[in-house]
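Enquirer: I would like to see how this sequence folds:
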Amino acid sequence: MLRQYELVERVKAYDPDADEALLNRAYVYTVQKHGTQKRASGDPYFSHPVEVAGLMTDLKLDQETIMTALLHDTVEDTLATIEDIEANFGPEVARLVDGVTKLSKIEAMPEDERAAENLRKFFLAMSEDIRVLLVKLADRLHNMRTLHFIKSPEKRARIARETMDIYAPLAERVGMYEYMREMQLLAFEQVEPEAYQTITGRLEQIRKQDGGQVDAIALGIKQALAEAGLAVKVWGREKHPYSIWKKMAERHVSFEQVTDIMAFRVIVENEAECYQAMGILHTTWQCIPGKFKDYISTPKNNGYRSLHTSLIYENSMRVEVQIRTREMHRTNEFGLAAHWAYKQGDRPDGAVGWLRDLIEIVDASHDPEELLEHTRLAIYQDRIFAFTPKGALHQLPKGSTPVDFAFAVHTDLGAQTVGAKINGRHMPLRTPLENGDVVELIKGKTAEPQLSWLGFVVTGKARAAIRRAVRLKERSEVAMIGRKMFEEVASRLPAKIGKKAIREAVKRLELEDEEALMYAVGAAKLTDRDLMEALVPGSTSALPDEESWPRQEKAISVRGLTPGVAFQLAECCHPVPGDRIVGLRKMGEGVEVHSISCLTLASGIDADWLDLSWGQHSQGAVGRLRAILYDRPGTLAEMAGTFAKNVANVVTLEQTQRDTPFHTYEVDLEVQDLAHLTRIISALRASDAVAQVDRI
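Expert: The predicted structure follows:
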């Protein structure tokens, strides 16, 4: 563990103007507040924030970040408050500590409680000041280094999976590859212990059998470049065990079939020498087609810049080479953190634009599971580069389509897209984009996202926006039905219903607004009685208990049953008075009443069959319809109007399929009898809004 003077000396070494007294006070404060607390390893708890602060000094970050690292657990784990931090260390440090504390609280919650709102705060805190994320990444890295001290295998596995799913990708997205690789390695050991042992064991064998081959290749590359007048630094390294395993899994190959286990880095003086060195290597050894990548002219989103190529070295050995300048190398290893060195007055803002995309994804996501899917898509995928006709560059995951491209440019543009030209040619919207494609998008003023797009889009932002638009449209359509039903219920009340009565009803029912009320009515979340009482309190007191049609036990009688025997109408065929019916009686259960044409009867159910008929005054049951409507404005409202005209109450309404130019719905209706249901079906078939309707 770093001692107090050692930490201060580290900061002063790169920032002579740092406030030594303030740094000392922060060190002493965290030691005093954490007191006798212990970590799972048995070490004093304050050793953890001190080590996190040490990681921040390696990145040469400003003194506010160092103090935040020292204090980041005090509010979470001690009696200290944000107000105490602000009083002792100033508002900027307090704001940063508060941001890290929020992330820690979310992290500590059970997985099923990490709702979208909490994750929105997570990403918002990072986007407001990226130093919050830098401290959090260092915090997670040190925790991963001591993960083996935790006794519970389940807890270790959970933390490792979370690191692999969220923190390592975030480190990659801000260009902190050193953090990313170490996190992945430590998490890989816990998540896939057998694969970890196998691959690290094979790498150890390669080291023993190497015989100086790596050094010889590095020397050969250095000599070839020196002969052309370039003074360079070259070294070789093993591929990361997790990246080897990932490549084996993705390509379905064995360890022996992974040809680029070793990679070499070439450090040159300037950008021009990068390309010069590349040319020399390509004329000295044969390059492998398709393996050349220029991340200098088109950097990655996280600022990564380098030239990558693969060569066939002597003895047919495949060798990967990365060429970069010293400045590129520092940025590539420490990413966005390299821009926060104390000397630089300007703070990078554009580099965290993707975090704001994540916040937009959180706002559009319906539940935590969907959110995690979208954020994984957004923060960790291989990239391609595509251009707008004006030359603006956009980076997208491999497999992206023009729809993904449109949503990457702007959410509204994605929603209005109806077609696309790729390199000047009209192409289907599901066409995968290639590196360097120029994409021209065709908009329609009345266009809207289609559910079918979810079958081919790959970006989290596009999937979240499409799902949100589809949900909003469905909600709007259900609300239209609700408005028709609302008018029918309101007509039965003793007073005329105005806007004021509706506002009061919304308050009484604890709903957001009038639209939410109409949706609740259309989705059958409110009974007629509840709605009437909310609109005009006391208006239902004179009504009988069953204010529409009587319920089954009072309205429906069935002949052929022993008196007192319980029965229920089958959910599979929804028989209504007027249907020919039969009863099924199972041992120890009541009688289930089916329509004689029910397909369930043909499945060989082990039950006694009873010949039944409807009682003389039976009326009121639920019939189910499948209606296919044309995809145009107003069709759902027209169907709702047909129900209202025929005095049929909607029990449930569900959209089961949405495929332009049709929408399919299943509707449960309260009807009096078969004749009533038949009239409704006939009316629907006569409607221009309905393509097809059948009874289920």
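Enquirer: from here on, just use CA atoms for contacts and neighbour counts.
Expert: Fine.
Enquirer: the strands in the stretch 501-650 of the chain, which residues?
Expert: 558-559, 567-569, 581-585, 591-595, 608-611, 613-614, 621-630, 649-659 (DSSP state E, counting those that start in this stretch).
Enquirer: which one, of those, ends up nearest to Ala216?
Expert: When those are compared by C-alpha to C-alpha, strand 649-659 sits nearest Ala216, at 61.9 Å.
Enquirer: what packs against the closest one?
Expert: Judged by 3 or more C-alpha pairs under 8 Å, 6 or more residues apart in numbering; DSSP states H and E, the packing partners of strand 649-659 are strand 662-671.
Enquirer: so which elements touch the strand it packs on?
Expert: Partner elements for strand 662-671 (3+ C-alpha pairs under 8 Å, 6+ apart): strand 621-630, strand 649-659.
Enquirer: quick one: those as a markdown table, columns for mean neighbour count and distance to Gln205 too.
Expert: Shown next, in a markdown table, are the helices and strands packed on strand 662-671 (neighbours: other C-alpha atoms under 10 Å; distance: least, C-alpha to C-alpha, whole Å):
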| stretch | mean neighbour count | distance to Gln205 |
| --- | --- | --- |
| strand 621-630 | 22 | 65 |
| strand 649-659 | 16 | 56 |
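Enquirer: Lys421 is nearest to which of those strands?
Expert: Smallest distance to Lys421 across the helices and strands packed on strand 662-671 (C-alpha to C-alpha): 23.7 Å, for strand 649-659.
Enquirer: now that closest one and strand 621-630, what's the angle there?
Expert: Taking axes from the mean of the first three to the mean of the last three C-alpha atoms, to 10 degrees, one finds that strand 649-659 is oriented at 30 degrees with respect to strand 621-630.
Enquirer: now do strand 649-659: distance to the chain's middle.
Expert: Computed by C-alpha atoms, centre = their mean, to the nearest Å, the chain-centroid distance of strand 649-659 equals 27 Å.
Enquirer: my guess is Leu186 contacts Met144. True?
Expert: Yes - using C-alpha atoms under 8 Å, Leu186 is in contact with Met144, at 6.4 Å.
Enquirer: which neighbours do the two share?
Expert: Listed as contacting both Leu186 and Met144 by C-alpha atoms under 8 Å, 6 or more residues apart in numbering are Ala160.
Enquirer: could you report the neighbour count for Glu370?
Expert: Neighbours of Glu370 under the rule other C-alpha atoms under 10 Å: 18.
Enquirer: hmm, who's touching the one helix or strand it maps to?
Expert: Using DSSP states H and E, Glu370 maps to helix 368-379. Residues from elsewhere that reach helix 368-379 (C-alpha under 8 Å, 6+ apart): 112, 114-116, 165-166, 169-170, 173, 358, 361-362, 365, 458-461, 463-464.
Enquirer: Proceed likewise with the subsequent sequence, for comparison:
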Amino acid sequence: MVKVREDYVLNPDGKADIDRWITHIQSSVPLDDPAQLYRACELSQAIDQQAVREDRLWTEGGSSFLTGLEMAQILADLHMDQASLVAAVLYRSVREERVELAVIARDFGEEIAKLIDGVQQMAAISAVHHPLKGSVLGQTQGQLDNVRRMLVTMIDDVRVALIKLAERTCAIRAVKDASPEKRMRVAREVFDIYAPLAHRLGIGHIKWELEDLSFRYLHETAYKKIAKLLDEKRLDRDAYIQRVLDRLRHELERAGIKADLAGRAKHIYSIWRKMRRKGIDFSQVYDIRAVRLLVPEVRDCYAALGIVHSLWRHIPHEFDDYIANPKENGYQSLHTAVIGPEGKIMEVQIRTQRMHEEAELGVCAHWRYKGTDTKSTSIGYEAKINWLRQVLEWQEELGDMSDLVDHLKSDVASDRVYVFTPEGHVVDLPQGATPVDFAYRVHTEVGHACRGAKVNGRIVPLTYPLKTGDQVFVLRSNNPAPSRDWLNPSLGYIQTSRARAKVTHWFKMQDRDRNVADGRAILEDEFRRLSISDVNLEDLAHKVNYKSAEDMFAAIGAGDLKPTQVANSAQQMSEPRDKQLALQLTGPRLQGYATDSDIQVRGVGKLKTAVARCCKPLPGDAIGGYITVGRGVTVHRMDCINFLQLQQAEPHRIIEVSWGGRPEAVYPVEIEIEAYDRSGLLRDITTIVGNQRINVVALNTLSHPDDNTATMTLTVEINSLEQLARLLAQIRQLPNIAEVRRKRSH
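Expert: Presented below is the predicted three-dimensional model:
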């Protein structure tokens, strides 16, 4: 345990000696600009002294200045960089709102301000974390696991995680004089969240300290009992270990093996956990007496193991080779238990110096060592953990840490977001999920009744993409009924198949006549906006695999059939030869693709394809392929329940497919807009066009002062009918828009 305050920070008069402290820090961390760290210490100390003069109460840990130095010392022991140390010194002052983050950015740089802001975001979990071990809302993961995953998702810079671990280490050290309630609260949080995080990152000595101090407050009686047993045997154990070390050192020297030898005390929580797990008492814990050998090379590990086993008898089933089979957090070592001198059992650990650094410092060991450059392509939780463990390893190749973080952010974007319910429970959702998706994740009836949402206390649109850490409150109606607009993918209300299925099912349960009427109105509106006419509805129904136009209308009204799918087919029927207007997705054969009908299979040469009968995908649908046995590739809609099950059961047989055509091909389309004139109307329209990355070729605006209306004509470059439908739908949602449609050609 670090004792920065007593050992070398405070002078006999009680004042801090910053110069002496920085000199000590430089023995562990080479500082690029010691003056910057000195200025940070001076600022934190001045803020602290001002708080004392104003008689303001400190938070946990007392002095924010001394706590900052203690945090920085922990990070220095992990060999972190100067920016991390400066951020640690200033963090408590910012968190306690004694100095603005903007001031830190101005005086110390954006990098340090971003580190502090990242640690503050992680601290938000403490405000709403509820220590529930079970799952809620039907989730497969327990709440603690979800909170840990949420925590890791928030981390875009490995240094943020390490600063937070240092801060929580200081917090758990400082609560010994706090109230029992506060000790229990901090201990529970540290034990549930931060000790496992330190373990996953492989930072052994921080993990052990967090576990032991948390255990001390959560299970005080058991802690004191084991501590007393260890203390009673300490002198005898130390003398015994010294005799073993002398014997081993002599034998290793005779064999020509250079080694550093030391005795190791097993930490208290680990002893208690082993006693509970194996149902044994204290005397049966073999690694109470433990010896560690550090040798230069891997081959020396196995040579030293042979010497140990030649000196003392090995206990069967008590040997583990974590060098050949490392633990999931990267830990490597040889472990063996032997019956040593005087018939006493002891554990021997053998590893290289580098393995020892990995075990003690985890990701931080990469500041000293450079290993293989292996990047995971997954974007899930395990990949993020791997990234955190590897990110410092790549620093030598990619330059300074700020460039490194920017380079990697896109590679580790999580495929899940973790948000809070009003009660503080964690709900995991796919990336891009909206408040409507959240409402249906909580409960079907909550989804049906959803009419609005508050995120972090502020009202947001129902299309708002949720972010990790958001707390979501659903505004509900007394008359539950979903909106048909939610099923329109162009409007972006729903992103999850679960929510879409719930809404679709609700409309299915409504009266067929109503569905037919609603479906007819929806399709007519879609045709009008896209300027589609002269289509035989019965032929169109057959083309989209329905027996009659009425069945097709009912499917649209119930949400089983998307109006954009029907519009695609109608466009092909009415203008099959005119690609400028039809915006068809079919096209010539491309290099590297094999085509069959309108479907392309990427990178596999000539391959037979067939449309799945269960979901009947149409051009414009998001699709995926399943490799069958002897029948080529079956093409499903991405939201097909059968395809989702196949993805889970046989992911190796899923293949990427797409509708035919050149993805870079675009077609000019004229759009007519009629609106009631207002300030900022044109800006709002062009913002929507810009957000979709659509190029505007021409723009004409005509105002009519007599009735305060305006007519606009935009010529835009569109690559698909689906893109056009999405653009028209979003423009239609703007205030004051009376009509928006594709202009008919003459």
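Enquirer: hmm, back to that, of the contacts of helix 368-379 of structure 1, which belong to helices?
Expert: 116, 169-170, 173, 358, 361-362, 460-461, 463-464 (DSSP state H).
Enquirer: closest to Phe255 of structure 1 out of these?
Expert: Looking across those and measuring by C-alpha to C-alpha, the closest to Phe255 of structure 1 is Pro169, at 24.4 Å.
Enquirer: now whatever residue of structure 2 lines up with the closest one: closest residue in space, sequence neighbours ignored.
Expert: Using TM-score structural alignment as the criterion, Pro169 of structure 1 maps onto Pro196 of structure 2. Excluding its sequence neighbours, the residue lying closest to Pro196 of structure 2 (C-alpha to C-alpha, 6 or more residues apart in numbering) is Lys207, at 7.3 Å.
Enquirer: and the one you found, what pairs with it in structure 1?
Expert: By TM-score structural alignment, Lys207 of structure 2 lines up with Met180.
Enquirer: residues near its match, how many?
Expert: Around Met180 of structure 1 there are 24 residues (other C-alpha under 10 Å).
Enquirer: so it, which state does it fall into?
Expert: Classification of Met180 of structure 1 by DSSP: H, G, I helix; E, B strand; the rest coil places it in helix.
Enquirer: what residues are up against it?
Expert: Listed by C-alpha under 8 Å, 6+ apart, the contact set of Met180 of structure 1 reads 167-169, 171-172.
Enquirer: closest to Ser310 of structure 1 out of those residues?
Expert: Nearest to Ser310 of structure 1 among these is Glu172, at 22.4 Å by C-alpha to C-alpha.
Enquirer: sorry, back to before: in CSV, list the ones in helices among the contacts of helix 368-379 of structure 1 along with neighbour count and distance to Leu610 of structure 1.
Expert: Shown next, in CSV, are these (neighbours: other C-alpha atoms under 10 Å; distance: C-alpha to C-alpha, whole Å):
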residue, neighbour count, distance to Leu610 of structure 1
Ala116, 22, 53
Pro169, 22, 64
Leu170, 22, 65
Arg173, 26, 68
Leu358, 24, 60
Ile361, 26, 56
Val362, 28, 55
Gly460, 27, 55
Lys461, 25, 57
Arg463, 26, 52
Ala464, 23, 52
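Enquirer: picking that back up, right, so of the helices and strands packed on strand 662-671 of structure 1, which gets closest to Thr200 of structure 1?
Expert: It's strand 649-659; of those, that one is closest to Thr200 of structure 1 (C-alpha to C-alpha) at 49.7 Å.
Enquirer: possible to save the helices and strands packed on strand 662-671 of structure 1 as TSV with distance to Met56 of structure 1?
Expert: Converted to TSV, those look like this (distance: least, C-alpha to C-alpha, whole Å):
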stretch	distance to Met56 of structure 1
strand 621-630	60
strand 649-659	52
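Enquirer: list the buried residues of the helix holding Glu370 of structure 1.
Expert: 368, 370-372, 374-379 (16 or more other C-alpha atoms under 10 Å).
Enquirer: between the residues you listed, which is nearest Val93 of structure 1?
Expert: Distance to Val93 of structure 1 across those (C-alpha to C-alpha) is lowest for Ile379, with 27.6 Å.
Enquirer: quick one: closest of the helices and strands packed on strand 662-671 of structure 1 to Ile267 of structure 1.
Expert: Across those, Ile267 of structure 1 has its closest neighbour in strand 649-659 (55.1 Å, C-alpha to C-alpha).
Enquirer: circling back to that earlier point, filter the contacts of Met180 of structure 1 down to the buried ones.
Expert: Neighbour counting by 16+ other C-alpha under 10 Å classes 167-169, 171-172 among these as buried.
Enquirer: what segments of the stretch 351-500 of structure 2 are strands?
Expert: With DSSP E, counting those that start in this stretch as the criterion, the stretch 351-500 of structure 2 has strands at 416-420, 426-430, 450-455, 458-460, 472-476.
Enquirer: tell me which of those sits nearest to His267 of structure 2.
Expert: Using C-alpha to C-alpha, the strands of the stretch 351-500 of structure 2 put strand 426-430 closest to His267 of structure 2, at 32.1 Å.
Enquirer: identify the residues contacting stretch 477-484 of structure 1?
Expert: Residues from elsewhere that reach stretch 477-484 of structure 1 (C-alpha under 8 Å, 6+ apart): 515-516, 518-523, 636-637, 640-641, 644, 653.
Enquirer: contact partners for the residue nearest in space to the middle of structure 2?
Expert: Nearest residue to the geometric centre of structure 2 (C-alpha atoms, centre = their mean): Thr153, 2.4 Å. Residues near Thr153 of structure 2 by C-alpha under 8 Å, 6+ apart: 381, 384, 414, 417, 468.
Enquirer: measure the fourth one to Ala698 of structure 2 for me?
Expert: Just to be clear, that refers to Val417 of structure 2. To Ala698 of structure 2, Val417 of structure 2 is 40 Å away according to C-alpha to C-alpha, to the nearest Å.
Enquirer: what of the second one?
Expert: Lys384 of structure 2 sits 45 Å away from Ala698 of structure 2 when distances are taken as C-alpha to C-alpha.
Enquirer: what about the two, which has more around it?
Expert: Per other C-alpha under 10 Å, whichever of Lys384 of structure 2 and Ala698 has more neighbours is Lys384, with 22 against 12.
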